[in-house]
Structures are given as C-alpha cells and as structure tokens.
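S.K.: Sequence and predicted structure are below.
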Amino acid sequence: MRFSQRAVIVTGGSKGIGEGCARVFCREGGLVSILARGADAGQALASELTRSGPGRAIYIPCDVGDHLQLKQAIEETVSVFGRLDCMINNAGQHPPAMTIDETSVEFMQELMRINYLSTFAGCRYAVPFLRKTRGTIVNISSMTAVLGQEHSTAYCATKGAQVSLTKALAIELGREGIRVNAILPSNIDTPLMRDWAATLADPDSALKRVADMQVFGRMGTIEEMGEIALFLASEASSFITGQAIEAEGGASLDY
C-alpha cells in the first residue's frame, strides 16, 4: 500500500475532489482526516471509509474560512493520529459568473478569504508537523489559474494565488524535505457540476458540452484527482516540487 499508516488532512473532504482524495488515500492504507462543514456527509464518508479500510478516516467539523478553526482541526488530527504526512488544501468556492463591474471589492475580499487565505492558513499551520515527517502539501487550484475564465475574474485570481503560493513555499521548504505541489483540474464530474447543470434548461446537453471540452470526450473523475494527489504525496514523486500539475484531459490543446 502506498500510504500505509501515514496521515493526511483533506479540507472540503466530504464531497467532490476532496471525497475522491479521501477515498484513494484510505484505500492505500492512509489515516484520513476529513475536514468539512457538512457534518452528515463528512461523518457518513468517514464511517464508510473506516468500514471498508484498509485505512481509517475521521471527520472533524471545520469552516476553513475561519483560520482558527482550521488550526484547531489540524492539531486535533495530529492528536488522534500522532503525525501528519500530507496536507491537501482542497476546500473552496466557485461563485456564479459575474463581470468586473458586478464584482465588489468586498466580494473579492471574501472569496480570497475562502479560496486563498484558507490555503495559506492550511500550509502555515500544517508545516510544523510536516517538518517532523518530511511531508508534503498538495494545493487544489484550477486550470482557470493559467487560462482564465470569462466573468470569473475574482475566482481566477484566487486560484492563481494558490499556484504562486505553491511555488514560493516549495523554494522555502525544500531544504527541510517538504515538497509542495498544486493540481489544476479542468472539468471534473462532481455534485457541484451536476447541480450547475440542473439549473439549465437542458442539463444533459450542458454536461455533454462540458465533457466534449476534453479530448477524451468526458470529464475527469474525483478519484482520478485523488490518484494524482496520492502520487504527489508519495515517494514516487520524490523529485517533484513547486509544480502546477495540469489535470485537464487535454482541454487546453488544439488551440
């Protein structure tokens, strides 16, 4: 097993890409701490993963936008598992489309708090424990960080900030043996994606259009993203740091 008896924290771990990470790490023997606001979904997933094994999972209620809650959740994880080997900063929010004229400064500040400052805080509070294990950090960003997206200026900026943080922190922590990387997904088949499609007149056609953006003619899966995260957290990627891995199914090709 590729992560046996090692501990990982996944923020936003109860659904979507976070759930995919939790499932993959637990399947590989990991000790998984699921941080999320949704108690029912978080506890249900933790119980399911512990039953199925071979790893073990716990759920800790946490609003990552409150950095003190996040600090306490990281400390609680270490108290339960006795160690921390990987921090996956996944939690975030994609707001509805809005022009720059519709985007207030106050809204931008709030989105930075949720999407970027939570990532910074996750890194900041995890690093003291990761030093002891020469662990890893995986930040979940987005392809919009490098490609942009119409009427998503605020969101793209927060995702780009995550990538810059990843690169700078990789330089700072490299001599201490801590590796820091980011994953930039394109269109992933998540509940959020399907909820978005359900608001449209023809959900099936909308999902097909999104799927066709990738050269495979499909969206990525949450567990495919989890597998990339596991690779970046394992010794298989021991010479990789400061990278923004574009997990986009060829969506940026054929310009």
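M.R.: Everything's here; your move.
S.K.: When you work out contacts or count neighbours from here on, use the C-alpha atoms and nothing else.
M.R.: OK.
S.K.: quick one: the spatially most central residue of the chain from residue 236, how far?
M.R.: Closest to where the C-alpha atoms of the chain average out (Cα atoms, centre = their mean) is residue 90, at 2.3 Å. For residue 90, the distance to residue 236 (Cα to Cα, to the nearest Å) stands at 21 Å.
S.K.: which residues of the stretch 101-250 of the chain fall in strands?
M.R.: Taking DSSP state E, counting those that start in this stretch to define them, one finds strands in the stretch 101-250 of the chain at 136-140, 179-185, 244-247.
S.K.: Residue 227 reaches residue 19, doesn't it?
M.R.: No - here residue 227 lies out of contact with residue 19, judged by Cα atoms under 8 Å, at a distance of 11.7 Å.
S.K.: Next up, a structure to set beside the first:
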Amino acid sequence: MANKSKQKGESSKEQQRRKQSQRRQPGRQGKMRPEPRVIRDDYRGSGKLEGKVALVTGGDSGIGRSVAVMFAHEGADVAIAYLEEQNDAEETQRLVEEAGRKCLLIKGDLGRQAVAKRAVEKAIKQFGGIDVLVNNAAEQHPQDSLEAIDEKQLTDTFRSNVFAMFFVTQAALPSLKQRKGSIVNTTSVTAYRGSPSLIDYAATKGAIVSFTRSLSQALASDGVRVNAVAPGPIWTPLIPATFPAEKVATFGGQTPLGRAGEPDECAGCYVFLASPEASYMTGQVLHPNGGEIING
C-alpha cells in the first residue's frame, strides 16, 4: 500500500524529517524516510475523471506520483513519463493498477523534442488519445550566487523545466483539441517570491506562469483549458536530492502551518483543475503552500 502516515495534530517539531541526502537528481522516493504520503487512507474517488486518459510527466515520484494515483482513483488511465527512475516508476504503476486503472510507463529525457514527441505518441497509441496533460517534471540546483550558475546548469534547468513542457504540449495538442481536454502545469511559490539560491529554477517557474496564462488565451477557442499549481515546500525526492541533510531535516518549518506539505496535499488541486468542476477556470494558478500569501 502507499505510505499514508497520519498528520492531524502533529506539531512542527514532530514534522522534522530525519537528516538525509541523496547524491544525484532525480532523487529516489523509496530511499526517503519517511516516504512521502501518496494518498490519504480516507480518500474516496467520485468518478471526476471517469473514462479519461492522463499523461503525467515526472509521474514516477513526488507530486507526480500522487497525481497519477489520485487520477486513477477518479477513474482515469494514466501514462507516466520519467527520466530513468525505474523502481519508482514501477511502484507508481503498481499503485495505479491497484486502483483498478491502466498505467503505461514511458522512459526518456523529455527535454529532447524527438523524445517528447515519441512519449506522447506512445500514450496515444496505448490509450487512443490524451484528455489531460500534467506537465510536472523539473530539476533544481542551489547556488550561492548568480555568478556560480554556469552555462550547463542554466541550460539543463531550462531544458528540463521549460523546453520539455513546450515539446510535450506541442505534441499532445492535436489530441487535447480533439477531446476538449485540459493542461495542468506545475510552477512554484518561488515564481512569486523568488529564491536567492535558486535563481535559475525560480526563473523557469516564472516562465511557466507566463506560459500558462498565454497558452490559456491561445487555446480558449479550441475548448482546451490551461491552468497551473504553484506548490510551496512539499516533501518529495527533489528535496533530499537538492539540499544538505541539515536543511532537509527542517524543510518547510518556516511556513505558517509550520511543516512541509505532503504530495497528496497538492494532488487534489490537479484533480480539481482537470475535472469538470473547473470548467470555468483557465489561465489560473492554485497555491498549496502552507499559508504563505504571495498575491498571484
């Protein structure tokens, strides 16, 4: 079963994580302690996405895994695209299938246009089309100053976070237009308040906000809605794969709620935005961030 640890009534002290780090990105969810919570014990789907097909990038772990599993509980079949984290991807597949839906695994670097196109083609061949596209895959690399960000890091971060989003969306558009589908992009609280140690990452997330707003206007006449989610500090593999162990242990403690969020505390935003309940919403951003007011 998915990790569904209790949270109600826990203090910020109890929410401190074990000191831990991982040597490379993308991180591995199976190595995290505690493992991120994928879905609540009491979650009950109500058919919001019955008969739909979703493609979730970065769906092997973290927020992407929770979205894929929650979509499955709402009746959707899911294709998940991931870089190379095979064990995590297979666990997501198991959880989706446990919910009674089909799950296709698609491995590859979506920052390469040809790879992104093939990924979309595989999903369409398997399921007949795509109703919901969740652009979620991303990477981040802290640096002490702007001068420390070299060309490779800048290029890699934009390729993963922005180029991949363009490439996958371009390839999926014909199917999304045909099915009057929806797109949900993952931006970040850093797009609104900035981050002195994640300047390039925050810049990509700002670009995603503008991409969401512009694309929503471009596709409105086609009946395709485009929205985004801007998570605050969420307990995902990206955290131990990014920050030193001491920072990981207190990650999220600065929020008004005094703790980091769990992936499933974001995933409901994606379910809502992908569902008919959000039929009058496009070009908007939801903010599951633990109470930070960011005006956006």
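M.R.: Perfect, I can see it now. Because the structure is a prediction, the values reported are computed rather than measured.
S.K.: so what number do they get for TM-score?
M.R.: Once superposed, chain against chain, the TM-score is 0.91 (TM-score structural alignment, normalised by the length of the first structure); 247 aligned residues with a Cα RMSD of 1.6 Å.
S.K.: and residue 172 of the second structure, how far is that from residue 158 of the second structure?
M.R.: 20 Å.
S.K.: what residue of the first structure takes the place of residue 255 of the second structure?
M.R.: Counting by TM-score structural alignment, residue 255 of the second structure lines up with residue 214 in the first structure.
S.K.: Next: residue 269 of the second structure.
M.R.: Residue 269 of the second structure maps onto residue 228 in the first structure, with residues paired by TM-score structural alignment.
S.K.: Now do the aligned partner of residue 173 of the first structure in the second structure: how many residues are near it, please.
M.R.: When the second structure is aligned by TM-score structural alignment, residue 173 of the first structure is paired with residue 219. Residues contacting residue 219 of the second structure under the criterion other Cα atoms under 10 Å number 17.
S.K.: wait, isn't residue 219 of the second structure in contact with residue 225?
M.R.: Yes - Residue 219 of the second structure is in contact with residue 225 according to Cα under 8 Å; the separation is 7.1 Å.
S.K.: before we move on, back to that, contacting residues for the match of residue 255 of the second structure?
M.R.: 248, 249, 250, 251 (Cα atoms under 8 Å, 6 or more residues apart in numbering).
S.K.: Quick check: closest non-adjacent residue to the last one.
M.R.: By that I understand residue 251 of the first structure. residue 214 (4.4 Å; Cα to Cα, 6 or more residues apart in numbering).
S.K.: Would you mind measuring from that neighbour to residue 224 of the first structure?
M.R.: Distance from residue 214 of the first structure to residue 224 of the first structure, by Cα to Cα: 14 Å.
S.K.: Residue 202 of the first structure too?
M.R.: 27 Å.
S.K.: Comparing the two, which shows the higher neighbour count?
M.R.: For residue 202 of the first structure versus residue 224, neighbours defined as other Cα under 10 Å are more numerous around residue 224 (16 against 10).
S.K.: Matching the residue nearest to the centre of the first structure against the second structure, which residue comes up?
M.R.: By TM-score structural alignment, residue 90 of the first structure lines up with residue 136.
S.K.: ok, now residue 135 of the first structure?
M.R.: So, by TM-score structural alignment, residue 135 of the first structure is matched to residue 181.
S.K.: cool, residue 119 of the first structure as well?
M.R.: Per TM-score structural alignment, residue 119 of the first structure is aligned with residue 165.
S.K.: now swap in residue 240 of the first structure and tell me
M.R.: Per TM-score structural alignment, residue 240 of the first structure is aligned with residue 281.
S.K.: Tell me how many other residues crowd that match.
M.R.: Residues contacting residue 281 of the second structure under the criterion other Cα under 10 Å number 14.
S.K.: wait, doesn't it sit right on residue 225?
M.R.: Yes - with contact defined as Cα under 8 Å, residue 281 of the second structure counts as touching residue 225 (7.1 Å).
S.K.: ok so, going back, state the distance from the match of residue 119 of the first structure to residue 102 of the second structure.
M.R.: 24 Å.
S.K.: and these two? which has more neighbours close in?
M.R.: Neighbour count, other Cα under 10 Å: between residue 165 of the second structure and residue 102, residue 165 has more, with 26 against 19.
S.K.: I figured the more buried one was touching residue 135, is that so?
M.R.: Yes - counting by Cα under 8 Å, residue 135 is a contact partner of residue 165 of the second structure at 5.9 Å.
S.K.: If we ignore the residues flanking it in sequence, what's nearest the residue mapped onto residue 230 of the second structure from the first structure?
M.R.: Aligned counterpart of residue 230 of the second structure in the first structure: residue 184 (TM-score structural alignment). Spatial nearest neighbour of residue 184 of the first structure, excluding adjacent residues (Cα to Cα, 6+ apart): residue 142 at 4.0 Å.
S.K.: mind listing what that neighbour touches?
M.R.: By Cα under 8 Å, 6+ apart, the neighbours of residue 142 of the first structure are 159, 183, 184, 185, 186.
S.K.: Distance check, whatever residue of the first structure lines up with residue 201 of the second structure against residue 183 of the first structure.
M.R.: Residue pairing (TM-score structural alignment): residue 201 of the second structure is matched to residue 155 of the first structure. Applying Cα to Cα, the value for residue 155 of the first structure to residue 183 of the first structure is 16 Å.
S.K.: Show the contacting residues for the match of residue 90 of the first structure.
M.R.: 56, 57, 58, 59, 63, 64, 185, 186.
S.K.: Assign the first one to helix, strand or coil.
M.R.: I take that to be residue 56 of the second structure. strand (DSSP: H, G, I helix; E, B strand; the rest coil).
S.K.: Turn the contacts of residue 142 of the first structure into TSV, columns for distance to residue 103 of the first structure and neighbour count.
M.R.: Shown next, in TSV, are those (distance: Cα to Cα, whole Å; neighbours: other Cα atoms under 10 Å):
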residue	distance to residue 103 of the first structure	neighbour count
159	16	24
183	26	23
184	24	20
185	24	21
186	23	22
